[in-house]
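Undergrad: Pasting the sequence and the predicted model now:
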Amino acid sequence: MARYNFGQGVADFVVTPTDGIWAVAPDTPITFWTEPVEGTAYTDLLSEGGIPVTSIASDEYGQIPRFAGPTGVTGMWADAGGPSRAWVEAHGALPTHFGVYVPPGWGTVWKAQRAASGLARIVVAGDSLSQGYFASDLTNSSWVGLVRQALQTQYGDGGSGFYSTSRSSAVMSASAGALAAWEANNSIATLTGTWTLGALNFGPGITFIQAAAAATATFQVSGSIVKIFNISGAAPRAGFTYTIDGGAAVPVPVTIGPTGVQVTTVTGLTEGEHTVTIGWDGAVSEILYLVGVAGENTAGVVVDNLARAGSRSSHWANGNILNSPYNGGTGYPADLVICSLGLNDAANAVTGADWSANMGTYLRAVRAAHDGETDILLLLHHIGDYGSTAGAAAYHTYAAQFQSLAAAYGAATVNLWAQGRNSWDYWNGLGYWGDGTTPGPAGTDLVHASDAGHAYIASQVLPILTS
């Protein structure tokens, strides 16, 4: 259950009579109780800075500052030492505890859309930890997968979402053991022939793979609608075929002209799982540029995990119309964008100024869609011991700018590095680090999470999205 915010409202002042005139009472301690008379004191409070306290003091102007009440409590009796207690209510179901902040009024777009009759879309922009390393199943056991399943249980199944080609052996640099485990449970694409990673960060998921001869890529998705994304452009360019659940191959020509993202949509399927195989279909030396496949339904919540292992903030903010706009912006808009970038920036000594500038470029592209009506959640992952001392020093500068960036864009925040005490050892003792050879169980990876670690991350994100 979540904690709720109290204080700092228009009526949240302590007053006292002086010579028959009521005035505000600064610096007055306030305790909180279960009953208007006697009862039990609430002592599990958190100050605005997330520090555990047993009482709250009014500020120099007599106002009760913002604080978090006990878990699940939405109203309390306040006692400032006068003859009677006053009832105070939480401002709303805004989860807040150490490392988590949700601004008042946040989430109006997302909350309205998740309650509507159509499709509510979440886009996740991130790196390997958001892609799911080292969960046992990238689709279902990663923190993104756990959040998706919980939201779909509560608000309806909008389909499996976007399946990027970055989830394939042509792109991922994980161990052979990890790749084999993920391919066995269909959480990475199965490739035949020769596919190589494209050089540009185009399309949803900032990734495409390319083939110049017979090759296939097979994806497991769910939904009544399947969408296939490829990069079109100047000739010569190969077309492709698609088969669904072993059916007949359907040829698709690639549009010749300016470079763009071509989308092929297949409707009328059942809402269950489907196996989609894309095959190269061209003449010698003609190249197919494949971005990914998506499964969707017409209603419910769909979560598009566009994260790519190894990506830095600059990869999401290079100014090309096929880059940021297709990752939560005008080309591929969302109701909510969750952005978690910085781990690889720190490991590559990207300055705090450059990281902040890249993040701003990406977030402005997000806000360019829907006349700015896209909610944003910023997630600062635990860096563990990734990049060693230099990486932590760089990450420190990002963390220092994290809240300022959130304030500039009205974003909610989850700071997992702070929650993890900025300590690899602390999370190691909890079994939150993963095993790079055998995904799922606890291990000693420097930055990637186990199933338990991913479950913890999901537990910090989900209450914000369901409040």
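TA: Sure thing, it's come through.

Undergrad: switch to C-alpha atoms for all contacts and neighbour counts from now on
TA: OK.

Undergrad: burial count for Asp445?
TA: 21 (other CA atoms under 10 Å).

Undergrad: How about the contacts made by it?
TA: Residues near Asp445 by CA atoms under 8 Å, 6 or more residues apart in numbering: Trp433, Gly434, Asp435, Gly436.

Undergrad: do Tyr409 as well
TA: Residues counted as contacts of Tyr409 (CA under 8 Å, 6+ apart) are Leu363, Ile376.

Undergrad: 10 Å - rerun?
TA: By CA atoms under 10 Å, 6 or more residues apart in numbering, the contact set of Tyr409 is Gly360, Leu363, Arg364, Arg367, Asp375, Ile376, Leu377, Leu378, Gln403.

Undergrad: Take this one as well and set it beside the first:
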Amino acid sequence: MGLLDPPALSPTAAANQYPLSKLGVFVPVGWGQHWRTARAAGAAGTKLAKVAVYGDSIGHVFPSNLEDKTYPGRIQTALQAKYGDGGGGFFSAGYTQGQLSFSNAAWLADADKLATITGTWSAGPASGPGQRMIQSSADGSTWTKRVRGTTVGVWVAVVTSGAAGVFSATVDGGAAIPITSLAAYDGFNKVTLATGLTNTWHTIVVTKTGTTNAYLNGAWGENSTGVIVENYSAYGALSTNVGGGNFGNVNDLGRPVPLSGGKYNSSDLFIYAMCANDANGGATTPDAYVQNVETALRYVRISQPANNPSWNIDRNGKTDIILFQPFAGNFDSQLPRLAPQYTQRMFGLAHQYGAAIVTAAPLWQNSWSVAQAAGVWSTVLGSTPGGSGTDSVHISDIGAQAYADQLLQVIDS
């Protein structure tokens, strides 16, 4: 095959799965050396190799379940089959019944998709791992989610460190475990609740037990080796919420990227995966968008700020990057369209950071209608979870598989 010949389409593994192609994929020579080394170590049983997906609601709603039918979940399933089971990963408290800004009974009522609560909970700042957190002012309020792995726990944050009685938690109905003396990462803490478990599903129940101003970011489960894909996607996420304008200031530590695959919760492969909300209604100019993304990438590839050496946990560049742009669909319907301008500027970042670029829109000729005919879009607001319909931008199970297949061409290369 000549250099200019288009690659052949790969056969599909299942009915209704969009054919794989090289459309929309740019991978610089030399990309992936750190990720491939980590992936091989995961398969060899000497490391837990981590992929972080930092995206918007396209990465979470409205699949047939939230554990393995999102596109990050499907990527995890494929990688774990080849390189070892690293566990179920992170589940954001932002995906809790009563905490989402849309309403649809069929999707929201399904406990297999969302965490469940009792008592009173409210949204906290758009911060920490998963870009979302919730809080409760009512003692006895509970939050319940199942996670998978031999070690399980929660991410929590407090304003005043060292205060007792913030939360307690149980694992599989066992004794209550007090969560106290929290201080790490500007108040954000990855708390281990149990280890040495069987690699299966375990139920975590978090209970509000004290008066401290405390927040819950979510729950997690993992194994010591293999591969894990952490889904840090958030409904309504914008590129602006990355880490604060004063880069290097210790007060920015709790912002999303450093704790969602960046330096304080680091990954071997970081996938930046949002643009739709930025394009919707012209919310973010192309120049502002690329500046926001570049700030996010600095939090992934950070080097020591000269004025604050104690702040640094230098990754030494040992995180590979994919810049993924899901198809913005009818969220980018105004002229001039912004998503293509975002892509144009992303190539400059790709050269600067040695990143790969994956854009989904070319798979369907940049047409919402072509994608709709292929079953890519979800039913409106998930009225039939996982089903195909006419949503403006969110994807069905078919769409999630298409995104996973396109990204796996790079991730599994």
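TA: Arrived safely, thanks for sending. Source: prediction; values computed, not measured.

Undergrad: Highest neighbour count among the contacts of Asp445 of structure 1?
TA: Of all those, the most densely surrounded is Trp433 (30 neighbours; neighbours counted as other CA under 10 Å).

Undergrad: Which residue, neighbours along the chain excluded, lies closest to that one?
TA: The spatially closest residue to Trp433 of structure 1, leaving aside those adjacent along the chain, is Ala449, at 4.3 Å (CA to CA, 6 or more residues apart in numbering).

Undergrad: Narrow the contacts of Tyr409 of structure 1 to those in helices?
TA: Here DSSP state H is the test, and the contacts of Tyr409 of structure 1 give Gly360, Leu363, Arg364, Arg367, Gln403 as lying in helices.

Undergrad: Give the burial count for the second one, as a bare number.
TA: If I follow you right, that is Leu363 of structure 1. So Leu363 of structure 1, with other CA under 10 Å, has 22 neighbours.

Undergrad: ok so, going back, okay if I get the ones in helices among the contacts of Tyr409 of structure 1 as TSV plus distance to Lys227 of structure 1?
TA: As requested, those are arranged in TSV below (distance: CA to CA, whole Å):
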residue	distance to Lys227 of structure 1
Gly360	30
Leu363	25
Arg364	27
Arg367	24
Gln403	37
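
Undergrad: of all the contacts of Tyr409 of structure 1, which two lie farthest apart?
TA: The distance between the two most remote of those (CA to CA) is 18.0 Å, for Arg367 and Gln403.

Undergrad: quick one on the thing from earlier: just the ones in helices among the contacts of Tyr409 of structure 1 now: which is nearest Pro333 of structure 1?
TA: Distances from Pro333 of structure 1 to these, taken as CA to CA, are shortest for Arg367 (9.3 Å).

Undergrad: show me what contacts that closest one?
TA: By CA under 10 Å, 6+ apart, the contact set of Arg367 of structure 1 is Pro325, Gly328, Gly329, Thr330, Pro333, Ala334, Val337, Glu373, Thr374, Asp375, Ile376, Tyr409.

Undergrad: hmm, 8 Å instead?
TA: Per CA under 8 Å, 6+ apart, neighbours of Arg367 of structure 1: Gly329, Glu373, Thr374.

Undergrad: can you tell me which residue in structure 2 aligns to the first one?
TA: What it means is Gly329 of structure 1. Using TM-score structural alignment, the partner of Gly329 of structure 1 in structure 2 is Gly262.

Undergrad: quick one: the closest residue to that match other than its chain neighbours and Pro6 of structure 2, what's the gap?
TA: Leaving out its chain neighbours, the residue that sits closest to Gly262 of structure 2 by CA to CA, 6+ apart is Val300, at 4.2 Å. With distances taken as CA to CA, to the nearest Å, Val300 of structure 2 is found 34 Å from Pro6 of structure 2.

Undergrad: Also Leu114 of structure 2?
TA: Where Pro6 of structure 2 is concerned, Leu114 of structure 2 sits at a distance of 42 Å (CA to CA).

Undergrad: still on that earlier bit, more crowded one of Val300 and Pro6 of structure 2?
TA: Val300 (31 against 11).
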